[in-house]
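Engineer: Turn this into a model:
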Amino acid sequence: MREPQQDRSRTTRRRLLEATIDCLAEQGWAATTVGVVAKRAGVSRGAAQHHFPTREDLITAALEYMFDTRMQIARDESGGLPEGPGRTAAVVERLVDYYTGTLFKAALQVWTAAASDPALRQRVLPLEERFGRTAHRVAVDQLGVDGSDPEVRALVQATLDLARGLGLADVLTDDSRRRAEIVASWAAQLEAALADRALPVPDAAIVRRRRSAPTGPGQAASL
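Structural biologist: Model (predicted):
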């Protein structure tokens, strides 16, 4: 039986988007043309341009598709994260994996090109902002922390910034050994900092009463 037209169209579109990401990551911005991507995806150039009239349409759609797919996988994987002390380390490792994978390498090519191309930059900036917000929200959810706490938000953002920096360090050479040491060190510091934020804060009235209560011989005032 022939595949319905709508399903064939959806399949062609997905193949083009995935081929675009792979091409960007492996060959760079200059080599990622509609013709090259179409050939890699196994479709005609005309079919590619039917779905994406311009190169910029193709590339921005590919980044959106792959990021949304990756974040959905991250949400689905949240249930498999360990509970207890090992959870923070597992989350940090996964976040760093996002920034050392194919999607980050592809996005980096586009971000670099956008720095000197005003028209492309107008397309990329909204994507970058949305990617940042979504990644932050997913990290907060996976860590199971209070995202409304400014200090917690700053710690999560620092983790994402660290992951991005480690991703950059991995672009030219395999930085996996040093990266593993840094991830383990930061995960331990992050876990301690988040644990401090999770400690219950004593009620102010109770604290005042305890501080003002008289103490007998050998009895020290304490909170």
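Engineer: going forward, measure contacts between C-alpha atoms and count neighbours the same way
Structural biologist: OK.
Engineer: Quick check: next helix or strand after the longest helix seen in the chain?
Structural biologist: Using DSSP state H, we find that the single longest helix of the chain is helix 118-143. Counting by DSSP states H and E, the element after helix 118-143 in chain order, helix or strand, is helix 150-169.
Engineer: Specify the angle between that next one and helix 118-143 in degrees.
Structural biologist: Counting by axes from the mean of the first three to the mean of the last three CA atoms, to 10 degrees, helix 150-169 lies at 120 degrees to helix 118-143.
Engineer: which other residues reach helix 150-169?
Structural biologist: With contacts defined as CA atoms under 8 Å, 6 or more residues apart in numbering, helix 150-169 is touched by 92, 95-96, 99-100, 104, 136, 139-140, 145-147, 175, 179, 190, 194, 197.
Engineer: what's the following helix or strand after that helix?
Structural biologist: Following helix 150-169 in sequence order, the next helix or strand is helix 176-198 (DSSP H and E).
Engineer: I'd like the structure of this one too, to check against the first:
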Amino acid sequence: MPGSRRRHSEERVRIPRAERVEAMRLRLMEAVIWCIADKGYAATSTNDVVRRAKVSRGALAHHFPTKAALVNAAAGHLVDKRAADFESRMSSLDPKDRTPLAALDILWSFYEQPECRALMELSIAARHDSELRALMANWDDVYSEVLLKSASEVIPEIAAKPHAAVLLRTVTAVYDGLGLYDMTQQAQRERVAEVRAFFTEMLTRLDPAMGSGIPGRGPDHD
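Structural biologist: Got it, this is the predicted structure:
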């Protein structure tokens, strides 16, 4: 038994410090996102975070000196994670099915996940928290850039268009609004679906290439 414990201890010691640090940061970032999703930003305390992450307050303070710094890092981590998920899910489709419509469906699916709804909580909270607002000042720009880069990997014909960045901002702005409505009016989800369908129709009229993958729609549609 003593020898076994010694071997286990040696195995733990051999884990590179950088990996341990990254694992700790990841636990803290994921913990704060889930706390915010469950309780909202204002009601989430650092005590909630350390309990959920199962770490000490000292560990939290070492990696993230303030609550705002932690949630800002967590938001960036979640955006990168969702971008990778978007690329993976689009790439797994048959090439003929990698359409703008499929991309919109995947993007909307993120808004239905509790973790991503935490991002909307943060955007609202930043209006009344100067420290959080300062940290997240360019967050929308980063979010759009990450999504545009991901889109360029799987639907380059859309991402390469001159108005692609504005189009993406429009989509995310509408989805942000629908996501907020969906959070507060869950009994009216059929209305959210109706608005999404109407919005998609408007996009195809703005740019026929967006209609690829929709029956009766495409570049030759009148």
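Engineer: Any idea what the TM-score comes out to?
Structural biologist: In this superposition the chains share a TM-score of 0.75, using TM-score structural alignment, normalised by the length of the second structure; 200 aligned residues with a CA RMSD of 2.8 Å.
Engineer: picking up where we left off before, out of the contacts of helix 150-169 of the first structure, which are buried?
Structural biologist: The neighbour-count criterion (16 or more other CA atoms under 10 Å) marks 92, 95-96, 99-100, 104, 136, 139-140, 145, 147, 179, 190, 194 among these as buried.
Engineer: How much space separates Glu4 of the second structure from Thr204 of the second structure?
Structural biologist: Careful, residue 4 of the second structure is Ser and not Glu. Distance of Ser4 of the second structure to Thr204 of the second structure, given as CA to CA, to the nearest Å: 65 Å.
Engineer: now do Ala197 of the second structure
Structural biologist: Taking CA to CA, one finds Ala197 of the second structure at 11 Å from Thr204 of the second structure.
Engineer: Of those two, which one has the most company?
Structural biologist: Thr204 (20 against 12; other CA atoms under 10 Å).
Engineer: if we can go back for a sec, take the buried ones among the contacts of helix 150-169 of the first structure and write them to JSON lines, including distance to Pro53 of the first structure.
Structural biologist: Output for these, formatted as JSON lines (distance: CA to CA, whole Å):
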{"residue": "Val92", "distance to Pro53 of the first structure": "39"}
{"residue": "Leu95", "distance to Pro53 of the first structure": "34"}
{"residue": "Val96", "distance to Pro53 of the first structure": "34"}
{"residue": "Tyr99", "distance to Pro53 of the first structure": "29"}
{"residue": "Thr100", "distance to Pro53 of the first structure": "30"}
{"residue": "Phe104", "distance to Pro53 of the first structure": "24"}
{"residue": "His136", "distance to Pro53 of the first structure": "32"}
{"residue": "Ala139", "distance to Pro53 of the first structure": "35"}
{"residue": "Val140", "distance to Pro53 of the first structure": "38"}
{"residue": "Val145", "distance to Pro53 of the first structure": "43"}
{"residue": "Gly147", "distance to Pro53 of the first structure": "40"}
{"residue": "Arg179", "distance to Pro53 of the first structure": "40"}
{"residue": "Leu190", "distance to Pro53 of the first structure": "46"}
{"residue": "Leu194", "distance to Pro53 of the first structure": "48"}
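Engineer: on that earlier part again, what helices or strands is the longest helix of the first structure leaning on?
Structural biologist: Secondary-structure packing of helix 118-143 of the first structure (3 or more CA pairs under 8 Å, 6 or more residues apart in numbering; DSSP states H and E): helix 55-77, helix 86-99, helix 102-114, helix 150-169.
Engineer: mean deviation of the shortest one from the second structure?
Structural biologist: Compared with the second structure after fitting, helix 102-114 of the first structure deviates on average by 2.0 Å (mean CA distance after the TM-score superposition for the first structure).
Engineer: Please apply the same query to the last one.
Structural biologist: Comparison of helix 150-169 of the first structure with the second structure after fitting gives an average deviation of 2.8 Å (mean CA distance after the TM-score superposition for the first structure).
Engineer: Buried residues of that helix, list them for me.
Structural biologist: Counting neighbours by 16+ other CA under 10 Å, helix 150-169 of the first structure gives 152-153, 155-157, 159-160, 162-164, 166-168 as buried.
Engineer: ok, now the shortest one?
Structural biologist: By neighbour count with 16+ other CA under 10 Å, helix 102-114 of the first structure contains the buried residues Thr102, Leu103, Phe104, Lys105, Ala106, Ala107, Leu108, Gln109, Val110, Trp111, Ala113, Ala114.
Engineer: That helix corresponds to what range in the second structure?
Structural biologist: Using TM-score structural alignment, the residues of the second structure aligned to helix 102-114 of the first structure are 114-126.
Engineer: likewise the first one?
Structural biologist: Helix 55-77 of the first structure falls opposite residues 67-89 of the second structure when the two are matched by TM-score structural alignment.
Engineer: buried set for the matching stretch?
Structural biologist: Buried, per 16+ other CA under 10 Å, within stretch 67-89 of the second structure: 67-76, 78-80, 82-83, 85-87.
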